[in-house]
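Engineer: Fold the following for me, if possible:
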Amino acid sequence: MEELANLDASALDDIFNNFYDKEEYGDFQVANRNFREIDPDDFLLENENKNTKRKTESDMKLFMSFLMAKNEARLPEYIPPDELNHLLCTFILGITKKDGSEYEPTTIRGFISSIDRHLKSKSSHVSIFKDVEFSKTRAVLTKKQQQLKSLGLGNKPKTAEVLDDATLDKMYENGTLGDGNPRALIHSMWLICTSYFGMRTGKECHDLCWGDVQLCIDEVTGQEFLMYDKERQTKTRSGCNPRDTRTVKPKAFGNDEDTRKCPIHLYKMYRDKRPESMCSDESPFFLTPGGGTQKSWYRKAPMGINKLHNIMNDMKSDANITNSRITPYSSRKRLIQKLQDEGVPANQIVQISGHKNINSINNYSKINNDQSKNISDILSNKISNTHSDLQVRSSTPKSASMTMSDCVRAGDNNGKPPQGLFAYSHFNGNVTFNFNSSISESLSQMSAVTLNRNTSSASGSAVVDPCSPIIRPYKRIRMLPDSDTDSN
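Structural biologist: The predicted model follows:
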């Protein structure tokens, strides 16, 4: 290797020309390449998550004010671990809001996480969540969270609600959704992206380009549909793992019943109302309304990320909706809740929502009011609510839930169990059969045949009398287990 390093460019050319397949790869030349000069620290700082950076700076201002109140002038990265451990414990136990009320448990943990991120950014070799020197801090944090939970905190009172059908209908009625004006059209396109494609509002919608959504035609049926063809950086697929890509591309098909809700109609209209220069593949998808002409409804400028975050507030304002828990995340929650209510399997829902873990959809959905009422009726033993009982137990095989009395009633006139009890039945997985008899006879008595021998009969034949106490004895049959070997 040292000898190759001392060779000049012409000598290296001769070496590669002798061992290089020109017919397959073409001419190869050793030349000086131009490489960009980028400082790694500046690159990392520039590509840091802006929301995380903003929160870290805000939390560190709060912690620095706490240090100043404790007459501590040193920066956190210069404080020895044992002293910093004591200060963090005091900070956790003493921090309150401006009005003196307690913070939420997750908020206090977020403060400590911000301090830990600050220490790492300053090349500190300590870790609050891993080092043994901060075990007391972690113990105090856990106990503080448990104390706040006992006070009724930590229940996420401001969590977003699902965007239900009634709220959507009100938005359509007030013209904030549909194709009537530029604002309504851009709101409808945002709703398609967040509901049909499972996109998160904010950065994901802001980074979306016009060529990322394609208008396609089904080769079999000839039906048009929209396809989310190119996914960019998302929360669950940030690009750290190049192999982690979305395998299923979400689609949105047309709605012939109402053009205001038809993704195909809205997309074509949005395409026609965009400036021609903003229809290239790399053009931003969401444009700012206000083109000023009948042909072009939008400017040649992308919609800001803050505007996309507040787009639900604009929709609520236009529709006179005051529910503060209807947020931009309500549309994404609607996607998951709606599919779950219709019985779509969780493994199919995550392929549209983009979640990596199936259990994550539990944070976006909950049982609806009808399901809650059915459960309450079952627990209340409401016999009249037959429909609710059947709906909850619809997954139970009918033959597996039959009692012995049902079997008897389903037999012939003599009360014998029907032949082929499990005929035409299909069972998946482990199935347990419970045979409960609601009549006085036991199973052996039901299978027994009472006989009354007629002694006066010349033929001596036995006459069956159901009222006779005489019971015909049966031999016990011993079941032999199957052998695992091939030999008899």
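
Engineer: hey, let's count contacts and neighbours off CA atoms from now on
Structural biologist: Will do.

Engineer: residue ranges of the strands in the protein, please?
Structural biologist: With DSSP state E as the criterion, the chain has strands at 213-217, 224-228, 251-253, 287-289, 298-302, 451-453, 462-464.

Engineer: Residue 199 is nearest to which of those strands?
Structural biologist: For residue 199, the closest of the strands of the chain is strand 224-228, at 9.8 Å, according to CA to CA.

Engineer: Which positions in the closest one come out as buried?
Structural biologist: Neighbour-count burial for strand 224-228, counted by 16 or more other CA atoms under 10 Å, picks out 224, 225, 226, 227, 228.

Engineer: Look up how far residue 142 lies from the third one.
Structural biologist: For residue 226, the distance to residue 142 under the criterion CA to CA, to the nearest Å works out to 48 Å.

Engineer: Columns distance to residue 64 on top of the strands of the chain, output as a markdown table?
Structural biologist: Shown next, in a markdown table, are the strands of the chain (distance: least, CA to CA, whole Å):
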| stretch | distance to residue 64 |
| --- | --- |
| strand 213-217 | 47 |
| strand 224-228 | 46 |
| strand 251-253 | 50 |
| strand 287-289 | 40 |
| strand 298-302 | 38 |
| strand 451-453 | 97 |
| strand 462-464 | 98 |
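
Engineer: Out of these, which is closest to residue 24?
Structural biologist: Among the strands of the chain, the nearest to residue 24 by CA to CA is strand 213-217 (35.9 Å).

Engineer: counting contacts, what elements does that closest one pack onto?
Structural biologist: Other helices and strands packing on strand 213-217, by 3 or more CA pairs under 8 Å, 6 or more residues apart in numbering; DSSP states H and E, are strand 224-228.

Engineer: circling back: which of the strands of the chain sits closest to residue 43?
Structural biologist: Closest approach to residue 43 among the strands of the chain is made by strand 298-302 (24.8 Å; CA to CA).

Engineer: Here is the second sequence; please produce its structure so I can put it next to the first one:
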Amino acid sequence: MHLGLRGRQEHVTMLWGDLELRKTNGTDGRQYLEFTERATKTRKGLNDEPRMFKPKLWEEKDDPHCPVKMYLLYKENRPTVDPESRFYLQVNRYWQTKGNWFNTCPMGKDSLGTIAKALSESADFSGKHTNHSGRKTFISNLLDKGVPPREVAQISGHKNLQSLNHYHSLSIERQQELSEILHAPQKKDTPGTSETNFRTDEIDDSELVN
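Structural biologist: You can find the predicted model right below:
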């Protein structure tokens, strides 16, 4: 979700070298993962919407599901860390007796296409979920928390800010807040002090915007 990948195909073509472990400067530097979709021998062109900033996943030291910890665990149990090897590998069904947790063969597009559905069902989520759902959640969560649309577009790769509207909808919590605003008693303004002192009897029909 943190990377905002566009769908199944970007997961299929994702390579191990696309995700790099880095660290901020200073003695107490914090580790993070940085995503860069690189042009390689087998992947000549980049996507049509280059990102102004490379998406990053920061370590959360007190979280057992820290993305950096998960990355290092995955790295330790992969049979290869060749930068041009596929990021998603097939599970080794005999890992208990034959070493690595994963095989050298990449996961197929059909298997990758069902991951989001399987995870949402195991978590008892409602509704339909696909690989693109992660990108929608990535964008809508940032917008819900008040992150300016321009900043969201810079890391999502969107060229048009209007296209973000497709991903964003009012949460049930926000809808409740709006309802409470409308339900609350309206403060009566002293005549002549209201910032928006409308007089409907003075409005000409020609001034109305259709």
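
Engineer: still on that earlier bit, so for residue 203 of structure 1, which of the strands of structure 1 sits nearest?
Structural biologist: That would be, of these and by CA to CA, strand 298-302, which comes in at 12.4 Å.

Engineer: List of residues touching that closest one?
Structural biologist: If you take CA atoms under 8 Å, 6 or more residues apart in numbering as the criterion, strand 298-302 of structure 1 is touched by 182, 273-275, 277-278, 284-292.

Engineer: Just the buried ones among these, please.
Structural biologist: Buried members of those, counted by 16+ other CA under 10 Å: 182, 273, 274, 275, 278, 284, 285, 286, 287, 288, 289, 291.

Engineer: residue contacts, residue 157 of structure 2?
Structural biologist: So residue 157 of structure 2 contacts 49, 50, 51, 52 (CA under 8 Å, 6+ apart).

Engineer: State the number of residues packed around the closest residue to residue 350 of structure 1 other than its chain neighbours.
Structural biologist: The shortest distance from residue 350 of structure 1 to any non-neighbouring residue, by CA to CA, 6 or more residues apart in numbering, is to residue 358 (6.4 Å). The number of residues packed near residue 358 of structure 1 is 14, by other CA atoms under 10 Å.

Engineer: what residue of structure 2 takes the place of residue 358 of structure 1?
Structural biologist: Matched by TM-score structural alignment, residue 358 of structure 1 corresponds to residue 161 in structure 2.

Engineer: Show the contacting residues for that match.
Structural biologist: Per CA under 8 Å, 6+ apart, neighbours of residue 161 of structure 2: 149, 150, 153.

Engineer: Going by distance to residue 185 of structure 2, which of the residues you listed wins?
Structural biologist: Nearest to residue 185 of structure 2, judged by CA to CA, of those is residue 149 at 32.3 Å.

Engineer: mind checking how far the spatially most central residue of structure 2 is from residue 80 of structure 2?
Structural biologist: Nearest to the mean C-alpha position of structure 2, by CA atoms, centre = their mean, lies residue 138 at 2.4 Å. For residue 138 of structure 2, the distance to residue 80 of structure 2 (CA to CA) stands at 29 Å.

Engineer: before we move on, back to that, could you redo the contacts of residue 157 of structure 2 as JSON lines and give each row distance to residue 130 of structure 2 and neighbour count?
Structural biologist: Shown next, in JSON lines, are the contacts of residue 157 of structure 2 (distance: CA to CA, whole Å; neighbours: other CA atoms under 10 Å):
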{"residue": "49", "distance to residue 130 of structure 2": "21", "neighbour count": "10"}
{"residue": "50", "distance to residue 130 of structure 2": "23", "neighbour count": "15"}
{"residue": "51", "distance to residue 130 of structure 2": "22", "neighbour count": "17"}
{"residue": "52", "distance to residue 130 of structure 2": "26", "neighbour count": "14"}
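
Engineer: Which of those residues are conserved in structure 1?
Structural biologist: Shared with structure 1 under both residues aligned by TM-score structural alignment, their matches' CA atoms under 8 Å, the contacts from the contacts of residue 157 of structure 2 are residue 51.

Engineer: Pick the one among the contacts of residue 157 of structure 2 closest to residue 19 of structure 2.
Structural biologist: residue 51 (14.8 Å).

Engineer: Residue 155 is in contact with the closest one, correct?
Structural biologist: Yes. Residue 51 of structure 2 is within contact range of residue 155, at 5.5 Å (criterion: CA atoms under 8 Å).

Engineer: Kindly name the residues of structure 2 that line up with the biggest helix by length in structure 1.
Structural biologist: Secondary structure assigned by DSSP state H gives helix 50-69 as the longest helix of structure 1. Per TM-score structural alignment, helix 50-69 of structure 1 has no counterpart in structure 2.

Engineer: Tell me which other helices or strands that helix touches.
Structural biologist: Helices and strands touching helix 50-69 of structure 1, by 3+ CA pairs under 8 Å, 6+ apart, are helix 105-121.

Engineer: what's the matching range in structure 2 for the helix it packs on?
Structural biologist: Aligned using TM-score structural alignment, helix 105-121 of structure 1 spans no residues in structure 2.

Engineer: Tell me what angle that helix forms with helix 50-69.
Structural biologist: 90 degrees (axes from the mean of the first three to the mean of the last three CA atoms, to 10 degrees).
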